[in-house]
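[1] need coordinates for the following:
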Amino acid sequence: METTWKEQTLETIEQRSWPEPDFDDHTGQRLYALWRTPLARFTVEDIRLLIAHKAALSHLVPLAIEKLGGNLFAEGDFYPGDLLQSVLTIDPEFWYANRPLWSSVYELIRYRDWELEERGIRADGFLELS
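    All right, here's what the predicted structure looks like:
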């Protein structure tokens, strides 16, 4: 039986290891562990954290879009919509190189600007890329 990409780890997909963290670096330890965790086990917070650290965006943004499609204001550890905010603040170079992904996110938010504003989610930089 063939393994789907979601059953693989970022370490396998990216064919590289995450740097081993300092012993007292909680975030570094978490990122190190996530790099070796199958994508199918990722929580909203796991995806948000990795995206915030600009890790493996070409693999994580599709997962984020999937989560956001089910709940635009999916919540990690901080507030409702923190995953969306992380996605919207990804570097423009990524979006220019990945227009279909940009379009998918755009379709999720295009008619919901009042909800974004009400929740304090800033999309202006993302929308300027249109």
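
[2] going forward, measure contacts and count neighbours with C-alpha atoms only.
    Will do.

[3] part of a helix, is Phe73?
    No - going by DSSP: H, G, I helix; E, B strand; the rest coil, the assignment for Phe73 is coil, not a helix.

[4] so what's it closest to, chain neighbours aside?
    Of all residues beyond its chain neighbours, the one nearest Phe73 is Gly81 (3.8 Å), with distances taken as Cα to Cα, 6 or more residues apart in numbering.

[5] one more, for comparison:
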Amino acid sequence: MKRKEKPHIVDHRTRSLEDLENDRWGEPTFGSSVVQRVHAARTKPIRDLTAGELRLLISQKVGLPYLVPLALEKLDADPLTWGSFYEGDLLAAVLALPPETVARHSGWRERIDQIAQRYFEEINRLEGSASLRDDMRSRYDRFKNGR
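    This is a model prediction of the structure:
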């Protein structure tokens, strides 16, 4: 009996943004640390990006179709994910996405809404979190209202 071959499936998470977008930026021509870090992160397999790198790239609007689903997975696991600066800064970057970008991707808005609700439930349990909660509430309100 002949064995049926399984189709070869390439996991896009093993590839870098440079590969996925087929766009090599080369060496940065501007010396800022943000530019340097964005360029470096674009060369890593996306599965290896840290929460901080995801936050940075998403806030710079780089690679969104590939990175937002990955960020949403991390936020599903922990809405308070700390990227670089504070608990929930990855969520803050996602909430700042342009409304037209969110509208183009099925399911993003609903997932973001669910994650934000869990964020508020969890942040309310932490002492000294009122300013974080209030800031995120403002960001979430802007997100819900399309800016």
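
[6] what TM-score do we get after superposing?
    With the length set by TM-score structural alignment, normalised by the length of structure 1, the two chains reach a TM-score of 0.87; 129 aligned residues with a Cα RMSD of 2.1 Å.

[7] can you find the partner of the residue nearest to Phe73 of structure 1 in structure 2?
    In structure 2, the residue matched to Gly81 of structure 1 (TM-score structural alignment) is Gly88.

[8] check contacts around its match.
    By Cα atoms under 8 Å, 6 or more residues apart in numbering, the contact set of Gly88 of structure 2 is Pro79, Leu80, Thr81, Trp82, Tyr119.

[9] contact partners of stretch 72-81 of structure 2?
    51, 87-91, 111-112, 115-116, 118-119, 122-123.

[10] pipe these into a markdown table and attach distance to His12 of structure 2 per row.
    A markdown table is the format used below for the contacts of stretch 72-81 of structure 2 (distance: Cα to Cα, whole Å):
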| residue | distance to His12 of structure 2 |
| --- | --- |
| Ala51 | 18 |
| Glu87 | 28 |
| Gly88 | 26 |
| Asp89 | 25 |
| Leu90 | 21 |
| Leu91 | 23 |
| Arg111 | 21 |
| Ile112 | 22 |
| Ile115 | 24 |
| Ala116 | 27 |
| Arg118 | 29 |
| Tyr119 | 29 |
| Glu122 | 32 |
| Ile123 | 33 |
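
[11] let's see which of these end up in helices.
    Members of these lying in helices (criterion: DSSP state H): Ala51, Asp89, Leu90, Leu91, Arg111, Ile112, Ile115, Ala116, Arg118, Tyr119, Glu122, Ile123.

[12] okay, these in a markdown table with distance to Leu17 of structure 2 and neighbour count next?
    A markdown table is the format used below for these (distance: Cα to Cα, whole Å; neighbours: other Cα atoms under 10 Å):
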| residue | distance to Leu17 of structure 2 | neighbour count |
| --- | --- | --- |
| Ala51 | 16 | 19 |
| Asp89 | 22 | 22 |
| Leu90 | 19 | 28 |
| Leu91 | 21 | 27 |
| Arg111 | 23 | 16 |
| Ile112 | 23 | 22 |
| Ile115 | 25 | 21 |
| Ala116 | 27 | 23 |
| Arg118 | 29 | 17 |
| Tyr119 | 28 | 23 |
| Glu122 | 32 | 14 |
| Ile123 | 32 | 19 |
